[in-house]
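Colleague: Build me a model:
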Amino acid sequence: MKYPLLLLAVAFSLLSSCNSTPDPEHEGMVWIEGGTYRVGNEGSEAKNVEGPVYEVEVDGFWMDETEVTNAQFRAFVEATGYKTVAERPVDWEEIKKQLPPNTPRPPDSILQPGSLIFEPAQAANLYDLSQWWKWELGADWKHPHGPNSSIEGKDQHPVVHIAFEDAQAYANWAGKSLPTEAQWEIAALGGNGPSDFAWGNELTPEGEYLANYFQGTFPDGNSAADGYSTTAPVKSFPPNDYGLYDMIGNVWEWTSDWYRPDTHRSNKALAKVRGCVNPNGPSQSYDPNDPLVPKRVTKGGSFLCSSEYCSNYRPSARMATAFDSGQEHLGFRCVSK
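Modeller: Just a heads-up that it's a prediction; the model follows:
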């Protein structure tokens, strides 16, 4: 009789720890076990701000299995009447805090609600973002490419043009929070150690596209070899080993951490002294390339990440994004305890 009881105990243990059977409170979420993980990247694809590799200890947490969709965000807006940053009147007094002193005030025709859309031209200089980004009046989550566009038929696409406070507002309404950078990266790795890509060290194993990113000549020659030239419906690509979809590509995702280029170096030093436990980022932002603008860390890359430019379709990749930014390739997902 010992063996049936032992088998029953093992089966119960496996059932209890299964990532794919959340309780009703966490429907649509995946459980990530607490433990010690290695994050960061010093591989050939990594940029300086992604290293060094260090050990971090985190408590277990739930994470949304997909990016927040248009349908989910609409439910929030209909329940609360919330207006996103991209839909609100523009406050020049706030904007000028992020600009050099004595910057002239733009005309009122420019200081109108809107957001950044991708409008590519043939690029002569890949360091000049103005060749493909355009401030578009009337661009917002309901009109992702400007006032004449819509999200009709795109309920399962990730919501975009979401500023940090918009993502926070949704998370609070849903009884959740935004992930820390450490939580996000651990979840993206899917239980595997640091690697160049979420699925290993080869971008297209056996020629298969495993995420929605840019193929072709950036920025105006998108071949859409992966099937999508802009956002894809969530779950269009295989999940990682935790059962999480689109952790890489599709849209950038907000984390709760302030951005600094030296965060990983600081965390590794901390880990050596007393362990790095549940880190939640630095106390304030600093981007040496744009020091006046407070920025949060965004992760995962988007449908605009290309091998020719911004090849940030990797778990360790980290972008500094202005806290009040809304963009056509920027969304989020949530976590819960």
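Colleague: hey, let's count contacts and neighbours off CA atoms from now on
Modeller: Noted.
Colleague: For this protein, which residue occupies the most central location?
Modeller: Nearest to the mean C-alpha position of the chain, counting by CA atoms, centre = their mean, stands residue 253 at 1.5 Å.
Colleague: Please name every helix or strand in contact with the strand or helix carrying it.
Modeller: Here residue 253, judged by DSSP states H and E, is contained in strand 252-258. Using 3 or more CA pairs under 8 Å, 6 or more residues apart in numbering; DSSP states H and E as the contact test, the elements touching strand 252-258 are helix 181-189, strand 295-299, strand 330-331.
Colleague: Go ahead and name everything in contact with it.
Modeller: For strand 252-258, contacts defined as CA atoms under 8 Å, 6 or more residues apart in numbering pick out 67, 164, 167, 178-181, 184, 280-285, 294-302, 329-333.
Colleague: Quick check: buried residues in the helix or strand that it is followed by?
Modeller: Using DSSP H and E, the helix or strand that follows strand 252-258 in sequence is helix 263-274. Across helix 263-274, burial judged by 16 or more other CA atoms under 10 Å covers 263, 264, 265, 267, 268, 270, 271.
Colleague: Next, the contact list for the second one, please.
Modeller: Put plainly, it is residue 264. Per CA under 8 Å, 6+ apart, neighbours of residue 264: 40, 49, 50, 51, 52, 53, 54.
Colleague: Separate out the buried members of those residues.
Modeller: Buried, going by 16+ other CA under 10 Å: 40, 49, 50, 51, 52, 53, 54, out of these.
Colleague: can you put those in a markdown table and add distance to residue 16 and secondary structure?
Modeller: Below are the buried ones among the contacts of residue 264 laid out as a markdown table (distance: CA to CA, whole Å; DSSP: H, G, I helix; E, B strand; the rest coil):
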| residue | distance to residue 16 | secondary structure |
| --- | --- | --- |
| 40 | 30 | coil |
| 49 | 38 | helix |
| 50 | 35 | helix |
| 51 | 35 | coil |
| 52 | 35 | coil |
| 53 | 32 | coil |
| 54 | 30 | strand |
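Colleague: Please provide the structure for the following sequence as well, for comparison with the first:
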Amino acid sequence: MRPNLKAVFTLFSLSILLFSCKEDRKSEPILVVKEVQKPVFSDYHEQYLREISYIDTREDSSSTHGMTRIHGGTYEMGGDNETAKKDEFPKHKESIKDIWVDNTEVTNAQFREFVNETGYVTTAERSFEIKGEKYQPGALVFDPYNPEWWWKFVKGANWQHPTGPDSDIIGKKDHPVVQVSWYDAMAYAKWAGKRLPTEAEYEYFNRAGNDTLIYHWGNDFERATEMVNFYQGNFPRRNLAEDNFGKTAPVQSFPANAYGLYETSGNVWEWCLDTYHPDAYSRTREKVEGYFQDFINMEQQKVIRGGSFLCSETYCSGYRNAARMSSAPDTGLEHTGFRCVKDI
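Modeller: Alright, predicted model coming up:
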């Protein structure tokens, strides 16, 4: 499910006060993205990427434990059925190289290891300032009873307290980490010696060798409760939880897809490398190194893929193979996490 991005960006994306995850500064880093025409928030964006570049890669970064090697190929990317949205067209060919992919979404336990080793502070744990007024750390939490905005900013919400200071992740070490921004995901990937997948890679390994299927398990939606964590019932106020999960599920709770990857659909949306463009499939020639590196779209959005526990067949059906959404890169949300890939 997609939050109202104008509200999200206005509230949370202007000028977060940056704190370093490390005090010792080394040589000037190489920026992660290519410099292009600079938008209003380019300085903020580049400062964050500079901070990430200082993170030391962990010693065992060459390991592919917990990953599956996916053989590359060419496939048809884009919308498959009448529920596909305008930004999923035109359907077009994409070619993917061999790649290692995390079998699961990054878990709370894995993210804690990263934080403990690096001292990294997530965006939701940092103070921020809007037009000279300072705000306490926090993130966005789903509120189904607010008729105007479904997402509200909650002070004290972060990856350790997903819905606010009174919540926690005790007993949830194998659940996907949430309330992590695109920058947080990029920081973890840097430490792990990996990267985020491109949008084209994500759809490729989600489809798992069949570019004609609507869902990763086939075209039969009746099997959904067996295959994916999503919202059943009268969205957004009555979740029947027929799949046994009202919110996040532990990783590997549902059958793997044909490539052996778990929860590539449902559970939580997953960050991708790409800058989001609604007409991306009509401008593929503008990609650099296989994805949109520029940072110039209206709300500075990045692509999220795979759908979440808040996706409903009557609303967004984000667990479809072709479904694509977006969110501001500094925004934490209780239904968004990530997984990493590794080049061969």
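Colleague: Need the TM-score between these chains.
Modeller: Between these two chains, after superposing, the TM-score reads 0.80 (TM-score structural alignment, normalised by the length of structure 1); 283 aligned residues with a CA RMSD of 2.0 Å.
Colleague: returning to that earlier point: farthest-apart pair in the contacts of residue 264 of structure 1, please.
Modeller: Within the contacts of residue 264 of structure 1, 49 and 54 form the most distant pair, 13.1 Å apart (CA to CA).
Colleague: one step back: of the buried residues of helix 263-274 of structure 1, closest to residue 59 of structure 1?
Modeller: residue 271 (15.8 Å).
Colleague: Any idea how many residues pack against the closest residue to the closest one other than its chain neighbours?
Modeller: Distance criterion CA to CA, 6 or more residues apart in numbering; nearest residue to residue 271 of structure 1, sequence neighbours excluded, is residue 55 at 6.7 Å. A count of nearby residues for residue 55 of structure 1, using other CA atoms under 10 Å, gives 17.
Colleague: what do you get for residue 16 of structure 1?
Modeller: Residue 16 of structure 1, neighbours per other CA under 10 Å, totals 11.
Colleague: so where do the strands sit in structure 1?
Modeller: Counting by DSSP state E, structure 1 has strands at residues 29-32, 35-39, 54-58, 61-64, 114-118, 133-137, 216-217, 221-222, 252-258, 295-299, 318-322, 330-331, 335-336.
Colleague: Just list the residues touching the alignment partner in structure 2 of residue 155 of structure 1, thanks.
Modeller: Aligned counterpart of residue 155 of structure 1 in structure 2: residue 173 (TM-score structural alignment). By CA under 8 Å, 6+ apart, the contact set of residue 173 of structure 2 is 107, 108, 109.
Colleague: now, among the residues you listed, which is nearest to residue 122 of structure 2?
Modeller: Looking across the contacts of residue 173 of structure 2 and measuring by CA to CA, the closest to residue 122 of structure 2 is residue 108, at 13.3 Å.
Colleague: Now which residue in structure 1 aligns to that closest one?
Modeller: That one, residue 108 of structure 2, aligns with residue 70 by TM-score structural alignment.
Colleague: ditto for residue 83 of structure 2
Modeller: Checking TM-score structural alignment: residue 83 of structure 2 goes with residue 45.
Colleague: OK, contacts around that match?
Modeller: Here residue 45 of structure 1 is in contact with residue 196 (CA under 8 Å, 6+ apart).
Colleague: swap the cut-off to 10 Å and go again
Modeller: 195, 196, 197, 201, 311, 312, 314, 317 (CA atoms under 10 Å, 6 or more residues apart in numbering).
Colleague: now swap in residue 165 of structure 2 and tell me
Modeller: Here residue 165 of structure 2 is in contact with 138, 154, 155, 156, 157, 158 (criterion: CA under 10 Å, 6+ apart).
Colleague: aligned partner of the residue nearest to the centre of structure 1 in structure 2?
Modeller: With TM-score structural alignment as the criterion, residue 253 of structure 1 lines up with residue 270 in structure 2.
Colleague: what's around the nearest residue to its match once chain neighbours are set aside, how many residues?
Modeller: Counting by CA to CA, 6+ apart, the nearest residue to residue 270 of structure 2 once its immediate chain neighbours are dropped is residue 338, at 4.1 Å. By other CA under 10 Å, 31 other residues sit near residue 338 of structure 2.
Colleague: now swap in the one 3 residues further on and tell me
Modeller: The burial count assigned to residue 341 of structure 2 is 24, neighbours taken as other CA under 10 Å.
Colleague: Over to residue 251 of structure 1?
Modeller: 32.
Colleague: which residues does it contact?
Modeller: Taking CA under 10 Å, 6+ apart as the test, what residue 251 of structure 1 contacts is 67, 157-160, 212-213, 230-232, 298-305, 327-332.
Colleague: circling back: need the residues touching each of residue 49 and residue 54 of structure 1.
Modeller: With CA under 10 Å, 6+ apart as the test, residue 49 of structure 1 and residue 54 both reach 40, 41, 264, 265.
Colleague: Rebuild these as JSON lines, extending it with distance to residue 91 of structure 1.
Modeller: Listed next are those as JSON lines, based on distance: CA to CA, whole Å:
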{"residue": "40", "distance to residue 91 of structure 1": "38"}
{"residue": "41", "distance to residue 91 of structure 1": "39"}
{"residue": "264", "distance to residue 91 of structure 1": "35"}
{"residue": "265", "distance to residue 91 of structure 1": "37"}
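Colleague: what ranges do the helices span in the stretch 151-300 of structure 2?
Modeller: 182-192, 199-207, 224-227 (DSSP state H, counting those that start in this stretch).
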